Structure formats: C-alpha cells, structure tokens
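Colleague: predicted model follows, preceded by the sequence.
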Amino acid sequence: MKPEEDGKKEETGEEVVHLRREIGLLSAVSFIIGTVVGSGIFIAPKGVLMNSGSVGLSLLVWALCGVLSLFGALCYAELGTSFTKSGGHYTYLLETLGPLPAFLRLWVEFLFIRPAVASYVSLAFGRYVVEPFFEPCAAPTALIKLVSILGVTFVVAVNCWSVTMASRTQVTLTFIKMFALVLIIIPGVIALAKGKTENFQNGFEIETLTLDKLPLAFYNGLYAYGGWFYLNFVTEEVINPNRTIPLAIICSMVTVTVFYVLVNVAYYTMMTPAELLRSDAVAVTFANRALQGLSSVIPILVALSCLGALNGGFFGSPRMLFVGAREGHWPPIFSMIHIRRQHLYLLCCSCTPWWC
C-alpha cells in the first residue's frame, strides 16, 4: 500500500496509486436511489399522516419533501462539479470555511452520525428478516441483532472486495427495492381505476390541521428522502463527474419523488387513514390487505431495501475519512490504498467494529 496524494504523477515521475473512476451513470443513479429508499417509505407514512391531519395534505407534504430534497441535491450537484474531490460535507466545509469546521465535522461523522445511522438501518434489516418467523409473537432481540450483524458483515465483505462488486451489489439491490415499490403501486392504481376513491373524498380537512404539528410531518417525510448527498462522497471515482453527478441526481430524485407519491396513493386506496395510523409497518399491513398471496414477500423486500441503504452508506462514508486522512485530519495510514485492488481495504475493515 502507499498514500494517495492527488491521482497524478509525482515530480519524480513515479505514478501515484489512486482510486479508479468506475462509477458510471447507472451505478450513480442506483447509488442515490439505493441509499435514499431504505425503510422510510415503508414506515414514515404514519408519521406524515398523523402530523398533517388529512390524506390530501399528507400527499402534498410527500410531494413538497421531494421538491425540497431535489433542491438540496441540486445544490450538492453544483458543489460536486465545483470541487472535484471526494468527501462530501467534509470537503465543502474545508474548502469554504476552513480546516476547523471540517475537522469537527469529520470526527462527529465518525463518532456519532455514522454509527447511529448504521445501527438503525441494520437493526431494521434484522427486524424485517426475523419477525415474520415469529408472528404474532415478538422476535428475540438477540436474534435480530445477530441477523443485523450478519447483514453488516455482508456489506463490509462486498465493499472490501472491490468498488465494482459494491457497485454491482448496489445496482441489484436498487432494482429489488424499486420492484417492491412497483409491487405496492400496481394494486393501488388498479383499485383506484376501478373507482375505489372513498378515502380521498374530503381529502383536505382544514379543521384537523394543526400548524405546530406540520413541521413534524415534513420531518417524517424528509427522513424518507435522506441520503441524496452520498454520491458526492465518491466524486473522485465517478466517470465524467461534471456530467454524471447532475444527471444522476436529477434522475434519481425525480424518480424517488414520483414513486413515493404513488406508493402513498396506493396505501390510501387500500387502507383507511385510521388503519394506517394503527399500523407500525404500513407496507406489511398493505400487503396483508392487497397482496394476500405475496404478503410474506414484502418483509423480505423491505429487508433488502434496508440492506441497499446500508451498502450505500458504507460505500460512501469511508471516503470522507479517506480524504480527511489525506488532509491530515485523520491518521495518515487511512489514506492508503490497496495497490492491486486500488481500494480502501484498510479503511473499510477498520471502521467496521466501531460502526457496528
């Protein structure tokens, strides 16, 4: 292994080992969609409806959350084409506000943000894998944690193997989670076309709206859209980033917004607002109602969706630490790249115990 400086040749003429540009448009789109679409769309509708107060307003909140997320993602597209280094948040703080804010952001990411996110998503994966086998009883917590650890181990192994393997895994998991959303949308659209519109009558009930709860509705909705910034963590590995990053962000966020709104329309077509509010896992309740023969498949698809979000997060976040090590804000050994695989093998392995 040897340190990576700037991806160019040194003054001595010796070529520096650097990360290869292997992420094309399809991989970039899959990376964004696969990270954004996790467990949120399958559980967050309850929080949005509870705090918005009506079906119509909740759908409007979902659409506006998509628009707000698109605006944020477009800002990051501009940053990603202006600063062509990987690292995302860290790099932009370093370039605009200086080393101290960037240093603090790097360590907060490592100590608090990334472990919390990884734990939450991996536990959601374990819960959706295990709970169907124990219904109607509660699943053993130890077994859920064990399956969660196995999921993290799989993601780590894939990311340690190569960028290509991690990218292909992300593309596959993204197609699976989009299939899960289509599986929810189609029965709802068919029922809606047949005239099942009773849950949409009087969709905007102003008397049930409480303004102090509306921010919580947006909070729940925006949670389901989180993750659009991860592509900027791997800018140095994107092929033709000036074209790929903006195009991937626009395609991804528009697709996610349309799918999210249609999924919620499907939920309201097959479930009353009261039924949705009583459900802790809206997608599973929907499947029991509309996909009776395939109801057991939905938890598996949701689990794979969580695994895709975990893979996307684990693929992107070590690049922030890699750039931090290169800038002297992290132990320099973590700026080293595997000579043969040209991959952050050491960094991926070292982060795993802490993030688990």
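Modeller: Looks like it arrived, so ask away.
Colleague: from here on, contacts and neighbour counts on C-alpha atoms
Modeller: OK.
Colleague: in the stretch 251-356 of the chain, which spans are strands?
Modeller: Taking DSSP state E, counting those that start in this stretch as the criterion, the stretch 251-356 of the chain carries its strands at 336-337.
Colleague: likewise for the chain?
Modeller: Using DSSP state E, the strands of the chain run over 2-3, 336-337.
Colleague: which one of those strands lies closest to residue 110?
Modeller: Within the strands of the chain, the stretch nearest residue 110 is strand 336-337; the backing value is 18.1 Å (CA to CA).
Colleague: buried sites along stretch 205-212?
Modeller: Within stretch 205-212, the residues that qualify as buried are residue 209, counting by 16 or more other CA atoms under 10 Å.
Colleague: now do that stretch: distance from first to last residue.
Modeller: Here the two ends of stretch 205-212 are set 16 Å apart, with distance taken as CA to CA, to the nearest Å.
Colleague: what does it contact?
Modeller: With CA atoms under 8 Å, 6 or more residues apart in numbering as the test, stretch 205-212 has contacts from 51, 52, 53, 54.
Colleague: from residue 175, how far off is residue 158?
Modeller: From residue 158 over to residue 175 (counting by CA to CA), the distance is 18 Å.
Colleague: and here's the other structure:
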Amino acid sequence: MSESKQDFQKSLGLLDATMLVVGSMIGSGIFIVSADIARNTGSAGWMMVVWLICGFMTLTAALSYGELSAMFPKAGGQYIYLREAYGPVLSFVFGWTFFAVIQTATIAAVGVAFAKFTAYLFPFMDEDVYLLEWSDYRVSAAQLLAIAVIIVLTYINSRGVNSGKRVQTSITLIKIGSLLLLLLFGFLALKHEVWTWNWDNISLWSMRRLNTDGTYASYDGFSAMGAFSAAMVGALFSSDSWHSSSAVAGEIKNPQRNIGLSLALGTLLVTVIYLLTNLMYTGILPLEAMVNAPKDRVAMSVAQEVFGPFGITIIAIMIMISTFGCNNGIILAGARVYYSMAKDGLFFKRAGKLNAHAVPAWALWIQCVAASIWCLSGKYGDLLDMITCVVVIFYVLAIAGIIRLRITRPDLNRPYKAFGYPFLPILYILMGLAFIGLMVIFKPNYTWPGIIIALLGIPIYYLINPKRRKYEVS
C-alpha cells in the first residue's frame, strides 16, 4: 500500500458535508422503528412526541457541536473534542468504544440491513439461506453480501475522498428525492378514517403498551417513563451519526464555517423528514397495524397500501439505496477517528498514515475487518441496543465539554458560539442524563454491558500507555 506524507485534501464543500450528515443519519431505522415506538407508547400523539424530542435533542447537539468544530477543525471530530476538554484517558475510552462496537457494529448492522432488503428482490440472498454450516454456527447469504458491500465501500473510500464524496452526495440526493416522493404519494393516499381513528381517539394522550393482539396494558406511574425511554432508543438510533462531517474536518473547505453549518442543515433536514414520514404513517395505518407489521417493517406495510403489491419492491429499492449511502458515510467518517488516535500514539501506528490518495487507507481497512467480524458474529443487533445508552453518555460529555472549555480555556478562539448557550446545552445535558438514568433503571440488560465495554477502555489505555504520558494541549 503506497503511503505519502501529504496532508488531507480540502475537497468537501458545504453540500458534500451536509450530504454526509444526512446520508449517515438516514439508514433503515425510519422504515422500521416506528413499530416499536407505537408498541411502547400506544398512541399517535406520544409517538410523535418521541420523534419531536429526539429531533430537538439531535438538533440541539448539532448546534452545540458547531462551537467545538469551529475551535478544533481537525480530523477526528468527537475524539478531538473529548481530548481537548478532558484529556487523553476519556478520549481514548471513547475511541476504544467507537472502534470496538459503536462504529464497526453499526457498519455491520447497516450492511446486513442492506442485504435483508436485497433479498426481497433476490430471494437467494436472504438471511435464512445458509451457505456455510458448522455445528450450531451458520453463515447466511445476507451476511456474506453485507461483508461484500462493506469491502466495496471501503475500497471506494481508499481511492480518495473525492471517490467517497461522489458516492455519498449522489446517493443521498437520490435518497432524499425518494423519501420526498414517498411522502407526497403517502399524503395523497391518506385515509381519512385511519387518520381520524389515530388522532381523534379519546385515548390519544394516554400512554399505554399496545400489544399485537390489539389490547392495551396500562403503565404504573414511573414505569411510563421507562417505556418512553425505551421508545426513544429507536428514534435516537435512527438519528445517530449526525456528527459525521466533524470527523472529516481536515478535508472540508472553510471548516470553521462549513462543519457547524452542515451539522445544523443536515440534522434539521432529517428531523423534518422523520416527523413528516411518521405523520404520513399515521394517516395510512392504524396503530394496531403498525405494531403488527411483519418484522416491524412499517414502511413496507405503508407502501403496500399506497402503491399496491408493487410497493414492497419500491421500498426494498429505497432501503437498499438508503443503507448503501448510510454505510458509505459511516465508513468514510470512522477511519478519521482512528487516524487521530494513531497520531496520539493510542492506536495502530499505520492508522495514522495517509496513502497516495491522501486518505487513511490502513484505518479504513482495519475498520472493514472489524465490521466484517461483527457481520459474521450475528450479534451486532444486540450490541447496538446495548450501546445506545453509551453513545448518549459521550454526547452529554462532549456538550458538557463546551461549558468546561468556556471556564478552563476562555481565551480560545471561538469563531462560532453554541446557539442558545448556556440554556440549550444544559437542557440537552439534563435530557440526556434523564434518558441514561431511565435506561439504567428499566433496561439494565441493554445498558450495563455497553457501559462495561466502554469502561474496559480505561485499563486498556494504561496497558498500552504504561508511562501515562501526559498529553500536552497544543
């Protein structure tokens, strides 16, 4: 692999950075997770509140990150922000968790989602078609297709940031156009009786669990908050990776302006699309039909109602495009975090090298290997549930870092200051802490394993850094 000492190339404009944010956020979640949200809340009103709060939190975080990205317009994004605010130990814990589970398992999950929906067009690629069997371990066609897609996207991105951006920008524009067309036809096909049932029901604001048999189960006091936090998991996961453009800061033109602006524009656009999509769902399917959608694929049930039998093919193609573009953005951004870690001596040395195309190719390929292992493990879905809480913990710490840096390093140049400071950052921190606390109480099986994985980063840091070298802030 040819290597060069050249720096990153400033090749990404505002449109490219915004499309990276949008494309990394929109994967398969918006087509699926509304079923579980409806199941946990039992009403159209509370379902929309979940999406509104998720959108508010995501947009608030993006507007807050604008200050950090303007102060530290370097490759690595969140890793850099945590390092500058708290030092190397915490930033390494984030980087370790990011590589071990957050990014690589997400790449695997999105890759398998691509394969699952490809199987609607080509059944021989289904997850139930096993190509290899050994004792109780099986490898499906969907898993191998997911690995193949990850390898192809890694190769494309190893050929230079221009290759990656062309794929990302073009596919994301197609993705946005497809979603807008789905919204248009969906609202045109809106069923008045379904809309009335979902929105005029006297129990619209009664939070209850909606069972698949159509019956309801009431929550007792505090347990309603636990159900609400469980509903938030899917919405937050669907909105994750909103900070992707900050990871490629070294390749963005005028980063002090364009990173923060791309975060704001991208998250706002996705939030609006998500809210409108869920409104459209409530005008096509009764809540009972949503919770009974086969394998929670609400969008497919909606498409069948709107387009007839051909609807499944339309949605399958849309999700294939969506997940392909989503994985491209995640793969592109993730390698820059490992690059920054390597520069600090906290990751494999070769990950800190750029190839002849001015991209961290070795970091891209080791990420590819780790993601492929998760594809073969079959456990990526469980792990993604487990780390949702951890992801929010790191977001809370990064936004709290804004306040910490205002106090400890007031003389730093801040070309952009967090919108609504300190009210909005503090509100996000409080909302994030509430979500984390409720998840720890009500979903311990899905929180403590992720927290333990993250905490393992502390002994690993001292193991690879026995002299406890003190990072000197430049």
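Modeller: Sure thing, it's come through. Not measured: the values here are computed from a predicted model.
Colleague: tm score of chain vs chain?
Modeller: Overall, the chain-to-chain superposition scores 0.90 on the TM-score scale (TM-score structural alignment, normalised by the length of structure 1); 342 aligned residues with a CA RMSD of 2.1 Å.
Colleague: need the strands of structure 1 in CSV (columns: mean neighbour count and distance to residue 350 of structure 1).
Modeller: Output for these, formatted as CSV (neighbours: other CA atoms under 10 Å; distance: least, CA to CA, whole Å):
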stretch, mean neighbour count, distance to residue 350 of structure 1
strand 2-3, 16, 17
strand 336-337, 22, 12
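Colleague: coming back round to it: and the contacts of stretch 205-212 of structure 1, which is closest to residue 339 of structure 1?
Modeller: Using CA to CA, residue 51 is the member of those that sits closest to residue 339 of structure 1, with 52.5 Å.
Colleague: which one in structure 2 is aligned with the closest one?
Modeller: Aligned counterpart of residue 51 of structure 1 in structure 2: residue 40 (TM-score structural alignment).
Colleague: now its match: how far from residue 285 of structure 2?
Modeller: Computed as CA to CA, the residue 40 of structure 2 to residue 285 of structure 2 distance reads 17 Å.
Colleague: corresponding residue for residue 429 of structure 2 in structure 1?
Modeller: Taking TM-score structural alignment as the alignment basis, one finds that residue 429 of structure 2 is matched in structure 1 by no residue at all.
Colleague: give the burial count for residue 429 of structure 2, as a bare number.
Modeller: By the other CA atoms under 10 Å criterion, the neighbourhood of residue 429 of structure 2 contains 22 residues.
Colleague: quick check: chain neighbours aside, which residue is closest to it?
Modeller: Residue nearest to residue 429 of structure 2 in three dimensions, not counting chain neighbours: residue 396, with 5.3 Å by CA to CA, 6 or more residues apart in numbering.
Colleague: touching, the one you found and residue 435? I think so.
Modeller: No. Contact status for residue 396 of structure 2 versus residue 435: not in contact, 10.8 Å apart, counting by CA atoms under 8 Å.
Colleague: helices of the stretch 251-356 of structure 1, start to end?
Modeller: If you assign secondary structure with DSSP state H, counting those that start in this stretch, the helices in the stretch 251-356 of structure 1 sit at 273-278, 282-290, 297-326, 345-355.
Colleague: I'd like those helices as JSON lines, with distance to residue 188 of structure 1 and mean neighbour count appended.
Modeller: Formatted as JSON lines, these follow (distance: least, CA to CA, whole Å; neighbours: other CA atoms under 10 Å):
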{"stretch": "helix 273-278", "distance to residue 188 of structure 1": "14", "mean neighbour count": "16"}
{"stretch": "helix 282-290", "distance to residue 188 of structure 1": "8", "mean neighbour count": "20"}
{"stretch": "helix 297-326", "distance to residue 188 of structure 1": "15", "mean neighbour count": "25"}
{"stretch": "helix 345-355", "distance to residue 188 of structure 1": "38", "mean neighbour count": "16"}
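Colleague: dump the ones you listed into JSON lines; add distance to residue 335 of structure 1 as well.
Modeller: Written out in JSON lines, the entries for the helices of the stretch 251-356 of structure 1 read as follows (distance: least, CA to CA, whole Å):
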{"stretch": "helix 273-278", "distance to residue 335 of structure 1": "48"}
{"stretch": "helix 282-290", "distance to residue 335 of structure 1": "42"}
{"stretch": "helix 297-326", "distance to residue 335 of structure 1": "5"}
{"stretch": "helix 345-355", "distance to residue 335 of structure 1": "8"}
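Colleague: among these, which is nearest residue 71 of structure 1?
Modeller: For residue 71 of structure 1, the closest of the helices of the stretch 251-356 of structure 1 is helix 297-326, at 20.9 Å, according to CA to CA.
Colleague: tell me how far the closest one is from the chain's mean position?
Modeller: Centroid displacement of helix 297-326 of structure 1 relative to its chain, using CA atoms, centre = their mean, to the nearest Å, is 7 Å.
Colleague: now for the residue nearest to residue 429 of structure 2: which residues touch it?
Modeller: Residues near residue 396 of structure 2 by CA under 8 Å, 6+ apart: 428, 429, 432, 433.
Colleague: what is the neighbour count of the equivalent of residue 168 of structure 1 over in structure 2?
Modeller: With the correspondence set by TM-score structural alignment, residue 168 of structure 1 lines up against residue 166 in structure 2. For residue 166 of structure 2, the number of neighbouring residues by other CA under 10 Å comes to 13.
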